[in-house]
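Engineer: From the sequence below, what's the structure:
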Amino acid sequence: MSREDWDDIKYVLAVAETGTVSAAARRLGVNHATVLRRIAQYEEAAGAPLFEKTPKGYALAPDRLRLIEAMREVDRSVQSVQRMVAGVRAPVSGDVRVTSTDSLCQMVLPSVVARIALRAPELLVTLVSSNAHLDLGRIHADITIRPTMILPDDLVGTEVGRLRFAAYRATGSDADGWLGLAGQLSRSTAGRWLAGEMGAAAAGPGADSFLTLREMAALGLGIAILPDYLGRGDARLEPVEGALPDLQIPVWVACHPDLAEVPRIALMRQYLVEEMKADAGAIFD
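Structural biologist: I've put the predicted structure just below:
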């Protein structure tokens, strides 16, 4: 297999996984024509078509499923090699991309990063705020600070505390309807509880961000389920006692296993764990 064939694999996989040339082009950051050309190039080299064009997009020929799975194995191996090479080259100093939820990025991590900057000015932190789980395998970020019950198999990390949830509404309000949890929040521990509690009933207005839900609750739009540190101490809000069971979720500082021993990432993980545990009383209790 030539170098060009190896490079073509990512185009084949993108079409196989998204189902359309347009979606594959968006994922890869190239134009529509480039994807078509690379797919045609690979099919010509392979001597057989890989896809069947249908009204809904590109369908994988049934007898090509094993070939696509083999390509996925190649892609995973190439990504692993790239991460290890990056680790060998990486100095202890440099930029470290840390991703976390919007609420942690805005309310917790700036002060944590400020203290780390005093300890290790040679390490530069870039905070990537996203409620979606970024792909650390493809180096979209180096470290994730993630609230989740169990870390997925492709991450290693340290639990730094357990995030508690509470129900809040506007101070002095008699609001009794729940604000909805949308997007990634609908799949969180709080979101699953709310879905079970509401049953077939529809929740009221909602949002995909706890920060936004806090502002909506403060305006009297309903009861919001919030990480307790977001509502506690906000004079605009009052807790709704007994509205929730004891909902807790672990918070992890984690990275991809291939990056765990990279010096700058290992050091930053250590500092993040230490500083977040130092803030445990404000964040987790």
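
Engineer: going forward, measure contacts between C-alpha atoms and count neighbours the same way
Structural biologist: OK.

Engineer: residues in contact with residue 182?
Structural biologist: Taking CA atoms under 8 Å, 6 or more residues apart in numbering, we find residue 182 in contact with 206-209.

Engineer: 7 Å - rerun?
Structural biologist: 206-208 (CA atoms under 7 Å, 6 or more residues apart in numbering).

Engineer: Kindly report the same for residue 84.
Structural biologist: Contacts of residue 84 by CA under 7 Å, 6+ apart are residue 258.

Engineer: hmm, 10 Å instead?
Structural biologist: 90, 257-262 (CA atoms under 10 Å, 6 or more residues apart in numbering).

Engineer: where's residue 128, which helix or strand?
Structural biologist: For residue 128, the element it lies in under DSSP states H and E is strand 123-129.

Engineer: How far does stretch 123-137 sit from its chain's centre?
Structural biologist: Relative to the mean C-alpha coordinate of its chain, stretch 123-137 is positioned 8 Å out (CA atoms, centre = their mean, to the nearest Å).

Engineer: Okay, buried residues for that stretch please.
Structural biologist: Buried residues in stretch 123-137, counting neighbours by 16 or more other CA atoms under 10 Å, are found at 123-125, 127-128, 130-131, 134, 136-137.

Engineer: again with stretch 193-202
Structural biologist: Applying 16+ other CA under 10 Å to stretch 193-202 flags 194-195 as buried.

Engineer: Within the helices and strands, which one has residue 111?
Structural biologist: helix 109-119.

Engineer: Which neighbouring elements make contact with that helix?
Structural biologist: Using 3 or more CA pairs under 10 Å, 6 or more residues apart in numbering; DSSP states H and E as the contact test, the elements touching helix 109-119 are helix 102-107, strand 123-129, helix 263-278.

Engineer: Quick one: closest of those to residue 215.
Structural biologist: helix 102-107 (12.3 Å; CA to CA).

Engineer: returning to that earlier point: of the helices and strands packed on helix 109-119, which is nearest residue 249?
Structural biologist: Of all the helices and strands packed on helix 109-119, helix 102-107 sits nearest to residue 249, with 13.9 Å by CA to CA.

Engineer: got the contact list for the closest one?
Structural biologist: In contact with helix 102-107 (CA under 10 Å, 6+ apart) are residues 98-100, 108-112, 127-132, 145-147, 209-212, 227, 229-230, 283.

Engineer: Just give me how far it sits from the chain centre.
Structural biologist: 14 Å.

Engineer: show me where this structure has strands.
Structural biologist: Assigned strands in the chain, in chain order: 51-54, 57-60, 94-100, 123-129, 143-147, 156-170, 180-181, 206-207, 224-227, 237-239, 248-255 (criterion: DSSP state E).

Engineer: Another for comparison:
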Amino acid sequence: MPDVFSADDLRLVRAISTAGTLTGAARALKVDHSTAFRRLCAIEARLDAKLFERARQGYTPTQAGEMAIAAGTRILAELVDLERRLAGEDLRPSGIVRLTTTDTLIDVIAPVLAALRTEHPGIIVELIAANTFFTLTRREADIALRPAIAAPEGLAGRRLATVSTAPYASAAYLARCGKKPLRDYDWLGFEDSLGHLRSARWVSANVPDERIVLRANSLLALRSAAAAGLGVAALPCYLADPAAELRRVTTPLPDMEGSLWLLTHPDLRKVARIRTVLDFMADALLRQRGLIEGKRSRPRRG
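Structural biologist: Model (predicted):
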């Protein structure tokens, strides 16, 4: 009997189960609907078994489908684990390293990556700027640089610095409004997608709703709005201190602070190119600890 399943077939079956629709599965796998449909029909023809019941509401696994989904999930996890372990045998400090970080840290790490390129030209960094946490265990990225309270379970992490956050506003706004209690300023708030941030929780707990004059789902947008004079924004010091238009309204607030973590999967730490990037980034970012911890600031009024 010829092989019934390829890894791509297993990924298709799993994607249909996860999405509940063929359209959703095709979108997740970045193929068109007709391709996904033909592949599913071919799999079922080879098996002589139906894997999903089709209905207007979506695709429901049959008993055979449930068996295929369970086995496929296990096999795909084993393939990822094998890939990770084999990657650990690669001792060459060259090749591609996938690095993910938040958009707010791009200005901080760009000079680091330039220096890395000079010292290790054989390493090519694929930089993924995303505020969602890529899953390192699935090899969506090799290294993550993230502000967080703690390192996620199952990852090897190095804490580089405290991430200090303070209220910022433009010099013109502060001159116009004068000194007053924090809650009495116009505030730039956080859209719900940023509600997990400690700074967002602080604003929610300490600033009346009627003082919020704008909300955004991006810290870069909040920085721009504050620089334009709309009001006060809670921003990481590494993001706001380099902005010439901004001034701290107060010193950094302990209730807003977090930590900066450099993370990878334990199986990848011995890969030469990944170990090289981890060590290089850690050394370079530790030299910028003053900026990250808010110890390089200008006076409140300029």
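
Engineer: rewinding a little: sort out which one of the buried residues of stretch 123-137 of the first structure lies nearest residue 44 of the first structure for me.
Structural biologist: residue 137 (30.5 Å).

Engineer: Am I right that that closest one is in contact with residue 153?
Structural biologist: No - look at residue 137 of the first structure against residue 153 with CA atoms under 10 Å: they stay out of range, at 11.4 Å.

Engineer: what does residue 182 of the first structure align to in the second structure?
Structural biologist: Residue 182 of the first structure maps onto residue 191 in the second structure, with residues paired by TM-score structural alignment.

Engineer: for residue 205 of the first structure, same thing?
Structural biologist: Under TM-score structural alignment, residue 205 of the first structure pairs with residue 214 in the second structure.

Engineer: Could you tell me how many residues sit around that match?
Structural biologist: If you count neighbours by other CA atoms under 10 Å, residue 214 of the second structure ends up with 16.

Engineer: residues touching it, list them.
Structural biologist: 186-191, 222, 225, 230-231, 233.

Engineer: And it, how close does it get to residue 293 of the second structure?
Structural biologist: 27 Å (CA to CA, to the nearest Å).

Engineer: which among the contacts of residue 214 of the second structure end up buried?
Structural biologist: For these, a burial check counting by 16+ other CA under 10 Å picks out 186-190, 222, 225, 230-231, 233.

Engineer: Could you identify the buried members of the contacts of helix 102-107 of the first structure?
Structural biologist: Of those, these count as buried by 16+ other CA under 10 Å: 98-100, 108-109, 112, 127-128, 130-131, 145-147, 209-211, 227, 229-230, 283.

Engineer: re earlier: could the contacts of residue 214 of the second structure go into JSON lines alongside distance to residue 74 of the second structure?
Structural biologist: Output for the contacts of residue 214 of the second structure, formatted as JSON lines (distance: CA to CA, whole Å):
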{"residue": "186", "distance to residue 74 of the second structure": "53"}
{"residue": "187", "distance to residue 74 of the second structure": "49"}
{"residue": "188", "distance to residue 74 of the second structure": "46"}
{"residue": "189", "distance to residue 74 of the second structure": "43"}
{"residue": "190", "distance to residue 74 of the second structure": "40"}
{"residue": "191", "distance to residue 74 of the second structure": "38"}
{"residue": "222", "distance to residue 74 of the second structure": "43"}
{"residue": "225", "distance to residue 74 of the second structure": "48"}
{"residue": "230", "distance to residue 74 of the second structure": "52"}
{"residue": "231", "distance to residue 74 of the second structure": "52"}
{"residue": "233", "distance to residue 74 of the second structure": "46"}
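
Engineer: Which of the residues you listed sits closest to residue 44 of the second structure?
Structural biologist: residue 191 (45.3 Å).

Engineer: Was I right to think residue 241 of the first structure contacts residue 165?
Structural biologist: No - using CA under 10 Å, residue 241 of the first structure is not in contact with residue 165, being 11.9 Å away.

Engineer: which one of the two has more residues nearby?
Structural biologist: Set residue 241 of the first structure next to residue 165 and count neighbours by other CA under 10 Å: residue 165 wins out with 23 against 9.

Engineer: Now for residue 58 of the second structure: which residues touch it?
Structural biologist: 16-17, 19-24, 52.

Engineer: Going by neighbour count, which of those residues comes out on top?
Structural biologist: Neighbour-wise, those (other CA under 10 Å) top out at residue 16, 25 neighbours.

Engineer: Quick one: end-to-end length of stretch 26-42 of the second structure, please.
Structural biologist: First-to-last distance for stretch 26-42 of the second structure - CA to CA - comes to 16 Å.

Engineer: what sits up against that stretch?
Structural biologist: 4, 8-9, 11-13, 15-16, 18-19, 22-25, 44-45, 47-52.

Engineer: Sort out which residues of it are buried, please.
Structural biologist: Buried, per 16+ other CA under 10 Å, within stretch 26-42 of the second structure: 26, 36, 40.

Engineer: now stretch 68-78 of the second structure
Structural biologist: For stretch 68-78 of the second structure, by 16+ other CA under 10 Å, it's 68-69, 72, 76.

Engineer: wait, residue 173 of the second structure sits on residue 232?
Structural biologist: Yes - contact criterion CA under 10 Å: residue 173 of the second structure and residue 232 qualify, at 8.6 Å.

Engineer: quick one: furthest residue from the center of the first structure?
Structural biologist: Most distant from the centre of the first structure: residue 47, at 39.3 Å, with distances by CA atoms, centre = their mean.

Engineer: if you count residues, which helix in the second structure comes out on top?
Structural biologist: helix 63-87 (DSSP state H).

Engineer: quick one: that one to the first structure mean distance?
Structural biologist: With mean CA distance after the TM-score superposition for the first structure, helix 63-87 of the second structure departs from the first structure by a mean of 3.2 Å once superposed.
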